[in-house]
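K.L.:
structure for this input, please:
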Amino acid sequence: MPDDTVPGEALAAYPTHRYWLLLGAYLTSSVGNWMYRLTLPLLVLHLTGSALATGALYALEYLPYLLLAMFGGVIADRFDHRRVLIAGDLVAGAVACALALFVMAGARPVWLVFALTFLLACAEPLYQPAFQSILPTLVPPRRLATANARVHMGDYALGTVGPLIGATVVMALGYQTAIFLDAGTFFVSALLILFIGRTAARPGRAAARKSVFGDIREGLRYLFGENRIVLSSALLAMAGNFTIWLALADLVFYLTEYHRFTPAQIGVVYAMQGMGAVLGAAAAGRLLRRHPPGTLLTAAMAVGGLAVLCLVPARGPVAIGAAWLAQFAAAGVVGVSALTLRQRLVPERLLGRVLATTRMLGFASIPLASIVTGVLEHALHDTYVILAFVGVSWLLLSVAVSRSPLRDAVLEPASG
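P.N.:
Have a look, this model is predicted:
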């Protein structure tokens, strides 16, 4: 990753191939994640014919984030990041292979599909803290935002094409082959990470350790008591996710019932969302080199709020899609800026735990918002009121950011 703003001596300490291997591994395993997130619900629907069972499987896939995220942070802070990532990929690959063999054998009883799916889903909350923590060791500090932006762009690009890949494989080759291919993506990811080579020794790893829960308390104490900037970014993510999911959780119902969109028109809206996220992430990498993160977060939240308000008068798939494109672009800037800020400010010895906890807080607000929006739609029968509330909420969050500790945040290197 050439960068004229980084001295040649500094760049020499960060061989570019190591970052590209990590990114390739992450995107490869992400393809596997998207394949099983589509394949397994289709399999359960095929086996049971029950929409309730299929919905329960979706919920089961996200439950590990709430149960295991902080333990994943402890693992990331206690052990070598590279080994954690390799182990996570190998375990996920092994579980996926077991699931494929089980499907070949007839997939009975179905509860075992649920159990293996839960084990497979447990890999990601244990994997993510190590992945986000290893990134700052592989790129120069001034290139960290760009590195995060590429990950974010890849996530959303795969979110657009991943389900299509999964559906194509299932239709052409069957469930068990799709799951075997899913397992293969994890093994390829582990191999790519192996090629990264040993990373620099991390200070403090050999020091005496507290208990696991002692480590968790230390991370929570830092987040909630020692760094108001990082805490403000976590609360912003939680509030932003909660409010925007009041709209997203109801989106298909809104497009279908209020606008009578066809599946193809709904696809246009979702495609424009993904395009917006990619564009926003790409812009964030450049903008963070020129503007303080607090300024970017304030502006992005304001743009996102105005974009949602534009949904109230918008009609037609192009107009509605354009508003969502702007909103997701703003959200992309927020996501990359907040993550980069945390990676630069949190001491390395605490980075995994703090990143895991902030991610858990952000995810925890999503199912709650999904329930609340259902209650509101049932009570009000007016999604336009919900959209107006979401837009105003993001504008108010923009004002809150401008008056919070984030206002003075700078991307200083973490210490400790």
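K.L.:
from now on I want contacts and neighbour counts done on CA atoms only, so please keep to that.
P.N.:
Fine.
K.L.:
show me the helices in the stretch 101-250 of the chain, by range?
P.N.:
With DSSP state H, counting those that start in this stretch as the criterion, the stretch 101-250 of the chain has helices at 110-138, 144-173, 175-194, 212-221, 228-248.
K.L.:
now for the helix of greatest length in the chain, which elements pack on it?
P.N.:
For the chain, the helix with the greatest residue count under DSSP state H is helix 16-48. Contacting helix 16-48 under the criterion 3 or more CA pairs under 8 Å, 6 or more residues apart in numbering; DSSP states H and E are the following elements: helix 51-78, helix 110-138, helix 144-173, helix 175-194.
K.L.:
chain center to that helix: distance?
P.N.:
Computed by CA atoms, centre = their mean, to the nearest Å, the chain-centroid distance of helix 16-48 equals 13 Å.
K.L.:
try stretch 395-406
P.N.:
Using CA atoms, centre = their mean, the offset of stretch 395-406 from its chain centre is 23 Å.
K.L.:
so what touches it?
P.N.:
228-229, 232-233, 236, 240, 293-295, 297-302, 304-306, 407 (CA atoms under 8 Å, 6 or more residues apart in numbering).
K.L.:
put the buried members of those residues into a ChimeraX selection.
P.N.:
In ChimeraX, this line selects whichever of these come out buried by 16 or more other CA atoms under 10 Å:
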select :229,232,233,236,240,293,294,295,297,298,299,300,301,302,304,305,306,407
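K.L.:
how about this one, so we can line them up?
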Amino acid sequence: MNDNPSGSAATAPAARPSFAAMRVPGYRAHFMTYTLAMMADNIEHVISYWMVFQKFQSPALGGFAVVSHWLPFLLFSVAAGALADRFDPRRIIQVGMLLFMTASLGWGYFFITDTLQMWHAMVLLTIHGVAGVLWQTASQLLLHDIVEPRDLPSAVRLNASARYLGVLVGPAVGGLIMLTLGPSHGILLNVLFYLPLVLWLWKAPYGPRFRKGPAAIKRAVRGFADIAQTIRDIAGNRLIVSMTLLAGCTSFFIGGAYQAQMPGFAHDLGHGDPGVAYSMLLAADAAGALLAGVLLEGSGLLKSSPRTALVLAVLWCTALVGFAASASYPLALALLFVAGFLELSFSSMTQALVQLNAPGEIRGRVIGLFNMAALGMRAFSGITVGLMGAMIGVHWSLALSALVLMTVIGGLLMRFRVRPARV
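P.N.:
All right, here's what the predicted structure looks like:
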């Protein structure tokens, strides 16, 4: 059931209103609760990572934290999509939120009792990673029930903006909570930030019960076999294939690995206190992404098409090469700002194109396959940028990774000549 007040389908590419998805009451509720949950996700990272570092000071455990966050997306995204196809996506999201809350409660218990052991931390980090898989894939599927297809690009872009808002605000709120309540009680307070999404979904009028038309045929959930079957199902759709490959390649070669190397970049740029410089570099990337979400929603620029997404990705690579080569701190800030703007632009466009063109009966699986590429492949970006950076330096590793990715995207532009499909 869509609660969009406009019941008639648009037959001409008339200008759509700014922030179109926000005009839907259900989406406004989704956006606010999603943003709170994303903020809580990042608050938990800030507090748990700090406490784990203080107790164990283990680089290996820090590496496990990154792997446990992204590897579940690689292994289970398609399975999570299959579950969302077969069952109510609202309940899948709620299970994810309950796992997030369990992780925060577990951290709180071990912090208060001072009984945290390394294996406890590894279990809690894994629970957190699995929660993210269930949440993200089902949330993307639920958007199709909340907004009309013509407003889906707006909803996807706004959700991406909410993610960056959580990344930007979460660490600040987490730091404030640690200063005022301390990490032990602060992580328990964090549980409450997940509750609004759980409660709203309890009665939200979306999901299979509220859909119009004949019910889709429910396919059995077959675990890893669904990955191969979904690949076969979309093999003939060049648009979905090209956008999924773009998402997977950008995550594999670069992903968010350069953000983990920001302390090194800040130190090499030699601008004032490395801690402050580091924070400003991260903020520039996130601020660029937020501006992209606001500007693109408000102006209606950059109509979605596969070619536009690929060109924007090439420009993103160019900005990162410039950042890696820059010896000027102000120029580095500016290039990261541009990179954040371009990343949100092409990633939200890519996701919207996949969601709009996915067959309805397997939409969850297709979204899961896209998430497997876009998020799961980030587990390997630590090798292309991080480990290679240990051998040749992070500046060279980032620049070379971006140049290789640019070449791959150029191949996609040549290989997938898809007629621009505006959405």
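K.L.:
circling back to that earlier point, so where in the second structure does the longest helix of the first structure end up aligned?
P.N.:
Alignment of helix 16-48 of the first structure against the second structure: residues 24-56, by TM-score structural alignment.
K.L.:
which non-adjacent residue is nearest the alignment partner in the second structure of Val103 of the first structure?
P.N.:
Using TM-score structural alignment, the equivalent of Val103 of the first structure in the second structure is Phe111. Nearest non-adjacent residue to Phe111 of the second structure, counting by CA to CA, 6 or more residues apart in numbering: Ser184, 5.3 Å away.
K.L.:
ok, the one you found - contacts?
P.N.:
Trp107, Gly108, Tyr109, Phe111, Ile112.
K.L.:
trace Pro237 of the first structure over to the second structure, please.
P.N.:
Actually, residue 237 of the first structure is Ala. It isn't Pro. Using TM-score structural alignment, Ala237 of the first structure lines up with Ala247 in the second structure.
K.L.:
how about the contacts made by that match?
P.N.:
Here Ala247 of the second structure is in contact with Ser347, Thr350, Phe370, Ala373, Ala374 (CA under 8 Å, 6+ apart).
K.L.:
in three-state terms, label the fourth one for me.
P.N.:
Secondary structure of Ala373 of the second structure, reduced to three states by DSSP: H, G, I helix; E, B strand; the rest coil: helix.
K.L.:
how about it: what's its closest non-neighbour residue?
P.N.:
Gly248 (4.0 Å).
K.L.:
that neighbour: neighbour count?
P.N.:
22 (other CA atoms under 10 Å).
K.L.:
quick one: it and Leu336 of the second structure, what's the gap?
P.N.:
Separation of Gly248 of the second structure from Leu336 of the second structure (CA to CA, to the nearest Å) stands at 21 Å.
K.L.:
top of the contacts of Ala247 of the second structure by neighbour count?
P.N.:
Phe370 leads the contacts of Ala247 of the second structure on contacts (other CA under 10 Å) with 30 neighbours.
K.L.:
now the helices for the stretch 251-400 of the second structure?
P.N.:
With DSSP H, counting those that start in this stretch as the criterion, the stretch 251-400 of the second structure has helices spanning 257-260, 262-269, 274-299, 306-325, 329-357, 363-374, 381, 388-392, 394-415.
K.L.:
so which elements touch the first one?
P.N.:
Right, helix 257-260 of the second structure. Helix 257-260 of the second structure packs on no helix or strand, going by 3+ CA pairs under 8 Å, 6+ apart.
K.L.:
same question, the shortest one
P.N.:
For helix 381 of the second structure, the elements it packs on are helix 238-253, judged by 3+ CA pairs under 8 Å, 6+ apart.
K.L.:
and the helix it packs on, how far out from the chain's middle?
P.N.:
15 Å.
K.L.:
average offset of it relative to the first structure?
P.N.:
Superposing on the first structure and averaging over aligned pairs (mean CA distance after the TM-score superposition for the first structure), helix 238-253 of the second structure comes out at 1.6 Å.
K.L.:
quick one: that helix to helix 306-325, angle?
P.N.:
Between the axes of helix 238-253 of the second structure and helix 306-325, defined by axes from the mean of the first three to the mean of the last three CA atoms, to 10 degrees, the angle is 10 degrees.
K.L.:
which of the contacts of Ala247 of the second structure lies closest to Thr33 of the second structure?
P.N.:
Ser347 (21.9 Å; CA to CA).
K.L.:
residues in contact with the closest one?
P.N.:
Contacts of Ser347 of the second structure by CA under 8 Å, 6+ apart are Ala247, Ala309.
K.L.:
roughly how far does it sit from Ala327 of the second structure?
P.N.:
28 Å.
K.L.:
so stretch 142-157 of the first structure corresponds to what in the second structure?
P.N.:
Going by TM-score structural alignment, stretch 142-157 of the first structure lines up with residues 150-165 of the second structure.
K.L.:
could you tell me how far the matching stretch lies from the centre of the chain?
P.N.:
11 Å.
K.L.:
what's that stretch in contact with?
P.N.:
10, 19-22, 27, 31, 34-35, 38-39, 140, 143-144, 147, 286, 289-290, 293, 297, 344-345, 348-349, 351-353, 356, 423.
K.L.:
how does it look with 6 Å?
P.N.:
The contact list for stretch 150-165 of the second structure (CA atoms under 6 Å, 6 or more residues apart in numbering) reads Ala21, Thr35, Ala286, Leu290, Gly293, Ser348, Ala352.
K.L.:
need the counterpart of Ala65 of the second structure in the first structure.
P.N.:
The alignment partner of Ala65 of the second structure in the first structure, by TM-score structural alignment, is Leu57.
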